[in-house]
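>>> Need coordinates for the below:
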Amino acid sequence: MTVWIIFFALITLFLALDLGVFHKKDSVVSMKESLIWTSVWVTLALLFGIAVYFIYEHQLFGLNTHGSSGADAITKYYTGYILEESLSLDNIFVIAMIFKFFKIRPEFQHRVLFWGIIGAVFFRLVMILLGQAFIEKFEWSMYVFGGILIWSAIKMMKDDDEESDFKESMGVRLLSRIYPIDWSIQNGHFLEKVNGKTVATPLLATLLVVEFTDILFAVDSIPAIFSITDDSFIIFSSNIFAILGLRSLYFFLSGMLDKFKYIKFALVFVLMFVGCKMIFHHQLTFLKEHSWVSLVVILTALVSGVIASMISNRKEERNSID
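Next up is the predicted model:
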């Protein structure tokens, strides 16, 4: 329990510094700033992996109930982190569409994402604990989770880029039952007084849509990480560090999402891989005994997607010149 308290205190400190100190005023996040913060969050995630190694190697805080070595624990942590970070790329595409649909000004986007992260931390914890309890009680749930991932991969292949009507989403419908929404307000507040009545702003509607979207994406990502490990601390910590870096990653990638058109195919492959790993977990014991193999497969898929995108971009540039 002690290590959980320390971890939550650490995350609270990071978030307090983020919004209360470094992003106290609403401003447009530049490419340079987003790159710096992306590097900061990735560095923190990697450093925490070292802490995971020592905790499990020396069996501290009573976390190592499976008797895992430090090397095995850090490999699973890094694999989970990279898996969750890669799956969040598809989330970035949708968030960009949501901001565009609701016409959220760039200086207010960080505020929406910050509070979206707060909600995501809570919902991810609940879903991880429920998922772990479900797997421990029902072994067949591994087949269900694996099927969900394969279905998600197939759905991702079929998805087109048509813009949805986010005003019809569940979050907006629930909000409109509590507060009327004034779509003309663009002042950075979530609630506002209009003629003595409290109304919701497009910023609050956007926050709820982002939150519900993250829950839907968690239906994919949470089962995916259970294919790596069933250790709740490794699952949660790798998940949270991936989420914490999502804001900076969004501002870094949002302006060049079209440059990585083959990333989606890499994500489809990753989902297929982890889905098959869960369904055939009794047969694929090699992957369970050698956790580094999953890390290599996932990294190879992502790097291949990036390289394929870069090659395609260069060909298009040459053709446009010719």
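
>>> Every contact and neighbour count from this point should use C-alpha atoms.
Noted.

>>> where along the stretch 51-200 of the chain do the strands fall?
191-194, 197-200 (DSSP state E, counting those that start in this stretch).

>>> With respect to burial, which of the ones you listed scores highest?
Among those, strand 197-200 has the highest mean neighbour count (mean count of other Cα atoms under 10 Å), at a mean of 16.

>>> Please give the structure of this sequence too, so both can be compared:
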Amino acid sequence: MLELPIWFEVGSLVVLTLILIADLLLVVKRPHVPSFKESTLWVVFYVVLALIFAGLMFLLGDAEHGGQFLAGWLTEYSLSIDNLFVFVIIMARFQVPRKLQQEVLMVGIILALVLRGIFILLGASLIENFSWIFYLFGAWLVWTAIGQIRGGHDDEQQKDSFLIRGLRRRVRLSDDFDGVKLRTTIDGQRFFTPMLIVFVAIGTTDLLFALDSIPAIFGITQSPFIVFTANVFALMGLRQLYFLLGGLLERLEYLKYGIAFILAFIGVKLVLHAMHVNELPFINGGQHIEWAPEISTWMSLGVILSAMLVATVASLVKARIDARRRGHTLMEEVPHFTED
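Modelled structure (predicted):
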């Protein structure tokens, strides 16, 4: 596989950083609830940007680079949508005012980038020095897939609520938000605002999803550059996607099964790869297991696309059937957006 030019890697990271900073400044300078049209345009912009980036990797690298980025980006995007679902739960549970949700989502995205960056560095180091780590990564993803089918979102809520209950017992909290401030003054006394609880819940969620997403993408590529850029592109536009999907996100009932299938598939792929490069002395005498098949990047890409397509279509069909039974159309039940 050809190496990507160093100027392309460095330039890409600089450009992506500038885009993220510009996005952050837009949120700070113009806090508002984006309209459906605005959210759609931003989501399309980031998706097109990712596809242009993939095209450049095809041109400057080779088909393998481009294929790995596309498969990695789609995997991380699907997991980010799952992450977004939990953000919806957090916003609703703590009754975050709609006009503050953009800032909260931006903080969540920045935390996700930082945590995933740390895990990428750790994962790359482990893979370089310990090939057997693929066994652990694969087993973890299969276990995560099983948990996802059993009800991953409920588990996230229980873990968050346990942590938050402990926090509530140890700090003084005000009843109301004060913008995005963590501290406020009431009658001369200092209190933490509910925003502290929201940020802790968001950060905990990001940590849990980073534990899943990084092993998943390392099952597609071992290039830290592709891993990181795929994560950045998956997270960019997530804020706008939150407002675009709105209530529709809650109706993607079978999404968790599609994501679980993807995680299980990549988990099996990692175990097969670990067998192929095996060095553990108690497995096959420390020799490589040559008969273990290697799943290609293009097969991975096909499986990921198919799983997400089937899960999304099945969810929308079921939502439409359920809406008709209640005497409504699907679009009537999805909240509409208004400019504040």
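
>>> For residue 281 of structure 1, which of the strands of the stretch 51-200 of structure 1 is the nearest?
Among the strands of the stretch 51-200 of structure 1, strand 197-200 comes nearest to residue 281 of structure 1, with 47.7 Å by Cα to Cα.

>>> Return the mean post-superposition distance for that closest one against structure 2.
When structure 2 is overlaid, strand 197-200 of structure 1 sits 3.8 Å from its aligned residues on average, using mean Cα distance after the TM-score superposition for structure 1.

>>> what's the helix or strand following that strand packed up against?
Following strand 197-200 of structure 1 in sequence order, the next helix or strand is helix 202-226 (DSSP states H and E). Contacts defined by 3 or more Cα pairs under 8 Å, 6 or more residues apart in numbering; DSSP states H and E place helix 202-226 of structure 1 against helix 70-102, helix 106-137, helix 141-158, helix 170-178, helix 263-279.

>>> Go through those helices and name the closest to residue 245 of structure 1.
Nearest to residue 245 of structure 1, of all those, is helix 70-102, at 8.2 Å by Cα to Cα.

>>> which parts of that closest one are buried?
Neighbour-count burial for helix 70-102 of structure 1, with 16 or more other Cα atoms under 10 Å as criterion, is recorded at 70-99, 102.

>>> which residue in structure 1 lines up with residue 299 of structure 2?
Structural alignment places residue 299 of structure 2 opposite residue 293 in structure 1 (criterion: TM-score structural alignment).

>>> err, residue 133 of structure 2, not the other one
Superposed on structure 1 with TM-score structural alignment, residue 133 of structure 2 falls opposite residue 141.

>>> so what's that match up against?
Listed by Cα atoms under 8 Å, 6 or more residues apart in numbering, the contact partners of residue 141 of structure 1 are 134-135.

>>> do that again at 6 Å, thanks
Counting by Cα atoms under 6 Å, 6 or more residues apart in numbering, residue 141 of structure 1 touches residue 135.

>>> Residue 149 of structure 1 versus that one, what's the distance?
Separation of residue 141 of structure 1 from residue 149 of structure 1 (Cα to Cα, to the nearest Å): 12 Å.

>>> Check residue 44 of structure 1 too.
Look at residue 44 of structure 1 and residue 149 of structure 1: by Cα to Cα, they are 29 Å apart.

>>> residues in contact with stretch 253-267 of structure 2?
For stretch 253-267 of structure 2, contacts defined as Cα under 6 Å, 6+ apart pick out 138, 141-142, 145, 148, 219, 304, 307-308, 311, 315.

>>> just these now: which is nearest residue 18 of structure 2?
Distances from residue 18 of structure 2 to the contacts of stretch 253-267 of structure 2, taken as Cα to Cα, are shortest for residue 219 (28.9 Å).

>>> And that closest one, how far from residue 302 of structure 2?
Residue 219 of structure 2 is 15 Å from residue 302 of structure 2, by Cα to Cα.

>>> neighbour count winner among these two?
The neighbour count for residue 219 of structure 2 versus residue 302, taken as other Cα atoms under 10 Å, is higher for residue 219 (25 against 11).

>>> Excluding chain neighbours, give the residue nearest to the counterpart of residue 93 of structure 1 in structure 2 in space.
Aligned by TM-score structural alignment, residue 93 of structure 1 pairs with residue 85 of structure 2. Distances taken as Cα to Cα, 6 or more residues apart in numbering put residue 249 closest to residue 85 of structure 2, at 6.7 Å, once the chain neighbours are dropped.
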